[in-house]
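Q: based on what follows, work out the 3D shape:
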Amino acid sequence: MKISMKKRKVGYTYGSVSGHFAFRKQKSIAFESTLERDLLTLLEFNDSVDDVIEQPLTIEYVNHNGRAVTYTPDFLVDFKEAEASLLKRPRKPLLIEVKPREKLQKHFKELKPRFKVAMRYAHANDMIFKIYDESKIRTPYLNNILFLKRYKRLTYREEDESNILAYINSSGSITIEAVIEYLFISKEQKSIGLGQIWHLLANKKLLCNFSKMLDKQTIVWVNDNLLFGGDDV
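A: Sure thing, here's the model as predicted:
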């Protein structure tokens, strides 16, 4: 088995959607399908992710017919170092293959040798190899991220933001509905206030359980790291 660090060029694939994803305004990452694009959306929102590289390496190996063939994983994901105070082990880098479930089921016999080679390579290099299909990507978590994106760059009154954060901070954790009912009076004010809470969640000044669908009964709390001197992500 040989490894080539020369990345395979991402190109157009018939029947798929390709493009470039602006990852945290720091780099452009190529994708070859909407499923890959959606995974990049998840990775961008995940604060523990430090970097993502598309098609980072090519593994050369000999198949069961004695032919020299290659396999290129879709992404390599590096994670930020764990804080020593949390006594957590650093997360191992992830080598990721993205495939629709239908293709996995239909072509698994053909794909299995490639995946086994990738698993061996990952194990030998202190990585983890994972396969992602729709069930792992297109989740309520993704739906929430896409919903919040429309509020991320909107602007609201700083005074209202301070009032919202102060009230939630004093409450510890509280439903969105309770915040709106306490701080706003008119229907119009409540509508604007709700949008501002979505904005604060999109920018992670507020946090919640993002894996559950967002609504007015969602419990939110203040992200102390962002408010009081932590690193913005």
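Q: can we go C-alpha only for contacts and neighbour counts from here?
A: OK.
Q: which residues in this structure form helices?
A: 34-45, 101-124, 134-137, 140-149, 158-171, 176-183, 187-202, 224-227 (DSSP state H).
Q: could the ones you listed go into JSON lines alongside mean neighbour count and distance to V17?
A: Shown next, in JSON lines, are the helices of the chain (neighbours: other CA atoms under 10 Å; distance: least, CA to CA, whole Å):
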{"stretch": "helix 34-45", "mean neighbour count": "19", "distance to V17": "6"}
{"stretch": "helix 101-124", "mean neighbour count": "14", "distance to V17": "16"}
{"stretch": "helix 134-137", "mean neighbour count": "14", "distance to V17": "16"}
{"stretch": "helix 140-149", "mean neighbour count": "17", "distance to V17": "18"}
{"stretch": "helix 158-171", "mean neighbour count": "15", "distance to V17": "39"}
{"stretch": "helix 176-183", "mean neighbour count": "16", "distance to V17": "37"}
{"stretch": "helix 187-202", "mean neighbour count": "18", "distance to V17": "26"}
{"stretch": "helix 224-227", "mean neighbour count": "14", "distance to V17": "36"}
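Q: quick one: closest of those to L57.
A: Nearest to L57, of all those, is helix 101-124, at 10.6 Å by CA to CA.
Q: what comes into contact with that closest one?
A: Applying CA atoms under 8 Å, 6 or more residues apart in numbering, the contact partners of helix 101-124 are I59, Y61, N63, Y71, P73, L95, I128, F129, D133, E134.
Q: could you also give me the structure for this next sequence, so I can compare it with the first?
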Amino acid sequence: MRRRIIKPNTRSFTGRHVLPDGSGDVRFESGLERDFLTLLGARDDVLEILEQPVTLTLAGPDGKPRRYTPDFKVTYRDRVVIYEVKYRDQFRKRWPNDRDKYCQARAWAQANGMRFRIVTELTIRTVRFENARFLAAYRDVTPDPALAGTILAALAGGPRTVLDLVRTLCPDRADRVGFYTAFWPMLANRTLRADPRAPIGMDLVVEAAP
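A: This next block holds a predicted model:
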């Protein structure tokens, strides 16, 4: 069983997703795979992501062997998951032919102490993804230390909404631009913490990370 390396090509949408910790990059073969990697990049429990991690030799419907390479292997703090990333219409169209393949892949993953999951845009392109995509632009921005200290001091008493913070710290509307230049990077880099499933907006509740 060997890992297949993805090479750029003209037949599909390929590219490289830079890992948030700067440890390298992961290649993708579709816009949906790119979005999946963006979603993973916003999680703090992901330890490693490998693309095309293994090629399995499975039994085909006619009894002859066939090869199958899942899209990603993701190591979380508490589990390892093998992922197949598919657009829902493609998945449904190919399900009669691919069902046995995925069942065998799931059995192989379980036998090797891992899980197997098929994910589509319904589970990828969620509020959590939209949040991750928005904050990705601020991940490499260093907030002004004085502004960051002011925001943390305002949160010393506990969680507050973004609107509450803005009204407290920026009574003058002209100061709000500066506030956000520090606030979004702090949220992107987890100096601040919020529910990743809650839409980013003025009603978002945030707190200082422990």
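Q: if we can go back for a sec, so which of the helices of the first structure is nearest E54 of the first structure?
A: helix 34-45 (9.9 Å).
Q: in the second structure, what residues pair with the closest one?
A: Here helix 34-45 of the first structure aligns to the second structure at residues 31-42, judged by TM-score structural alignment.
Q: hang on, the earlier thing: which among the helices of the first structure is found nearest to T218 of the first structure?
A: Of those, nearest to T218 of the first structure by CA to CA is helix 176-183, at 6.0 Å.
Q: what helices and strands are in contact with that closest one?
A: helix 158-171, helix 187-202 (3 or more CA pairs under 8 Å, 6 or more residues apart in numbering; DSSP states H and E).
Q: number of nearby residues for the aligned partner of H17 of the second structure in the first structure?
A: Aligning on TM-score structural alignment places H17 of the second structure opposite F21 in the first structure. Using other CA atoms under 10 Å, F21 of the first structure is surrounded by 18 other residues.
Q: pull out the buried members of the contacts of helix 101-124 of the first structure.
A: Buried residues within these, counting neighbours by 16 or more other CA atoms under 10 Å: I59, Y61, Y71, P73, L95, I128, F129, D133, E134.
Q: which pair of these spans the longest distance?
A: Largest pairwise distance in those, by CA to CA, is 28.4 Å, between Y61 and E134.
Q: just to revisit the earlier point, give the contact list for the match of H17 of the second structure.
A: Counting by CA under 8 Å, 6+ apart, F21 of the first structure makes contact with S28, I29, A30, F31, R37, L40.
Q: same check, this time on T69 of the second structure
A: Counting by CA under 8 Å, 6+ apart, T69 of the second structure touches R4, Q52, P53, V54, T55, L56.
Q: measure it to P53 of the second structure for me?
A: From T69 of the second structure over to P53 of the second structure the distance is 8 Å, taken as CA to CA, to the nearest Å.
Q: then A188 of the second structure?
A: 28 Å.
Q: for Y68 of the second structure, same thing?
A: Distance, Y68 of the second structure to P53 of the second structure, using CA to CA: 11 Å.
Q: try A146 of the second structure
A: 44 Å.
Q: how about T161 of the second structure?
A: Using CA to CA, T161 of the second structure is found at 41 Å from P53 of the second structure.
Q: who has more neighbours, these two?
A: Set T161 of the second structure next to P53 and count neighbours by other CA under 10 Å: P53 wins out with 20 against 16.
Q: distance of that one from D25 of the second structure?
A: Distance from P53 of the second structure to D25 of the second structure, by CA to CA: 14 Å.
Q: with R4 of the second structure instead?
A: From R4 of the second structure to D25 of the second structure the distance is 15 Å (CA to CA).
Q: just the buried residues of stretch 19-26 of the second structure, please?
A: So stretch 19-26 of the second structure, judged by 16+ other CA under 10 Å, has buried residues L19, P20, D25, V26.
Q: again with stretch 135-142 of the second structure
A: Result for stretch 135-142 of the second structure [16+ other CA under 10 Å]: buried residues L135, A136, Y138, R139.
Q: farthest pair within those residues?
A: Based on CA to CA, the longest span within those runs between L135 and R139 and measures 6.5 Å.
Q: anything in contact with each of these two?
A: With CA under 8 Å, 6+ apart, L135 of the second structure and R139 have common neighbours P185, A188.
Q: what does I151 of the second structure align to in the first structure?
A: So, by TM-score structural alignment, I151 of the second structure is matched to I164.
Q: tell me who's in contact with that match.
A: V179, L183, I197.
Q: which part of the second structure lines up with stretch 134-150 of the first structure?
A: Stretch 134-150 of the first structure covers residues 121-137 of the second structure once aligned (TM-score structural alignment).
Q: got it, and stretch 117-125 of the first structure?
A: Counting by TM-score structural alignment, stretch 117-125 of the first structure pairs with residues 104-112 of the second structure.
Q: from what I can see E121 of the second structure touches L32, true?
A: Yes - using CA atoms under 8 Å, E121 of the second structure is in contact with L32, at 6.9 Å.
Q: list residues touching both of those two?
A: With CA under 8 Å, 6+ apart as the test, E121 of the second structure and L32 both reach K86, Y87.
Q: tell me the counterpart of T72 of the first structure in the second structure.
A: Counting by TM-score structural alignment, T72 of the first structure corresponds to T69 in the second structure.
Q: any idea how far the match of I151 of the second structure is from K9 of the first structure?
A: For I164 of the first structure, the distance to K9 of the first structure - CA to CA - is 47 Å.
Q: now do the closest residue to L154 of the first structure other than its chain neighbours against S48 of the first structure, distance only.
A: With sequence-adjacent residues excluded and distances taken as CA to CA, 6 or more residues apart in numbering, L154 of the first structure is closest to H199, at 7.0 Å. Computed as CA to CA, the H199 of the first structure to S48 of the first structure distance reads 21 Å.
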